[in-house]
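>>> Quick one, what's the 3D model for this:
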Amino acid sequence: QIANGIPNAGVTGTINQSVIHQTIEVSVMISQIKEIIRSVLGLVINSANFWNSVVSAITNTFTNLEPQVDENWIVWRNLSATQTSYFYKILFSIQNEDTGRFMAILPIAFEITVDVQKQQLLFITIKDSARYAVTMKA
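Reported below is the predicted structural model:
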């Protein structure tokens, strides 16, 4: 809808589906989501800086949550002794030689449920494993 209101804008890809539903190490999940983002973009982006930023943002979606606890891009919901659910919003954009005169923009909303209590989730690292259910809307 937003792209329809912008002259010369278009949508190259969308996703609204469950992308993870298993017990998984966080680092593996980050790699899988990076590849999903690569696919949804529908463009070949060769910029190492861009992909490093993508990996960093995805990593912060699942780790280092304690300093982000009150930020606007994270919304906590359904907290219990055994499970935590939250929404996490990210916006990527790039305009370089790969995109030519166009800017590629990818807004993502993650809906995440983890089978751990919030206090434990705030300190999860990339080496930790937990049962995740992740829906990605982009």
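
>>> For the rest of this, base every contact and every neighbour count on C-alpha atoms.
Noted.

>>> could you pull out the strands for the chain?
When secondary structure is read from DSSP state E, the chain shows strands at 16-25, 74-77, 84-94, 104-114, 129-137.

>>> And the second one, what's buried?
In this case it means strand 74-77. Buried positions in strand 74-77, judged by neighbour count with 16 or more other CA atoms under 10 Å: I74.

>>> Contacts for it next, please.
Residues from elsewhere that reach strand 74-77, judged by CA atoms under 8 Å, 6 or more residues apart in numbering: Q68, T84, S85, Y86, F87, Y88, K89.

>>> Alongside the first, I'd like the structure of this one:
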Amino acid sequence: MDAEEIALLCYIRRRKMKKEKKKKKLWVNPFISDRNRSGIFFKLYGDLRKSPEKFFNYTRMSIASFDELLNLCRNDLTKQDTIFRKSISAAEKLFVSLRYFASGCSLMELYYNYRLGHTTICTIIREVCSVICQY
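Next up, the predicted model:
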């Protein structure tokens, strides 16, 4: 074997080892994928709607006002479901945003409570603000 063949074999072996070492990334973090069962929206939203005082305390908005605002914004906030995932509902987007406005809690707190990605939460809040400003 000459020097070029040895160098080529070393290169091929090194590439193979790098591929094996690469840690496979998950498309969705398991913590976030459990959102439909463990996220606050799915646990709390229905219960809060049964108690107008608690709903107001949590969102700083009455149920009637929430529903009116949701009906105004629904078309602009609703995205299409795909084969790979269900989209986040307009009600959940509005609920998360109102909680952020009402409490001033951190985005990381929303991440842990609602089980939505940090970037997703930022996008939702920006989107909801933009839609509300249109009306």
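
>>> care to give me the TM-score?
Both chains were compared after superposition, and using TM-score structural alignment, normalised by the length of structure 2 their TM-score is 0.26; 60 aligned residues with a CA RMSD of 5.0 Å.

>>> just to revisit the earlier point, could you dump the contacts of strand 74-77 of structure 1 to a markdown table with distance to V55 of structure 1?
Shown next, in a markdown table, are those (distance: CA to CA, whole Å):
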| residue | distance to V55 of structure 1 |
| --- | --- |
| Q68 | 17 |
| T84 | 23 |
| S85 | 22 |
| Y86 | 19 |
| F87 | 18 |
| Y88 | 15 |
| K89 | 14 |
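
>>> Filter these down to the buried ones.
When neighbours are counted using 16+ other CA under 10 Å, those contain these buried positions: T84, S85, Y86, F87, Y88, K89.

>>> doesn't I108 make contact with the fourth one?
No. With contacts counted by CA atoms under 8 Å, F87 of structure 1 stays clear of I108, the gap being 10.3 Å.

>>> Relative to I112 of structure 1, how far out is the nearest residue to T23 of structure 1 once chain neighbours are set aside?
Counting by CA to CA, 6 or more residues apart in numbering, the nearest residue to T23 of structure 1 once its immediate chain neighbours are dropped is R131, at 3.8 Å. The spacing between R131 of structure 1 and I112 of structure 1, counted by CA to CA, to the nearest Å, is 10 Å.

>>> quick one: which of those two has more around it?
With neighbours defined as other CA atoms under 10 Å, R131 of structure 1 and I112 compare such that I112 has more, 22 against 17.

>>> Not including adjacent chain positions, what is the nearest residue to that one?
The shortest distance from I112 of structure 1 to any non-neighbouring residue, by CA to CA, 6+ apart, is to V134 (4.6 Å).

>>> what's near enough to touch the one you found?
Under the criterion of CA under 8 Å, 6+ apart, the contact list for V134 of structure 1 reads S18, V19, I20, H21, F110, E111, I112, T113.

>>> Go again with 6 Å.
Applying CA atoms under 6 Å, 6 or more residues apart in numbering, one finds that V134 of structure 1 lies in contact with S18, V19, I20, E111, I112.

>>> Mind giving me the PyMOL select for the residues you listed, buried ones only?
A single PyMOL command selects the buried members of the contacts of V134 of structure 1 (16+ other CA under 10 Å):
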select buried, resi 19+20+111+112
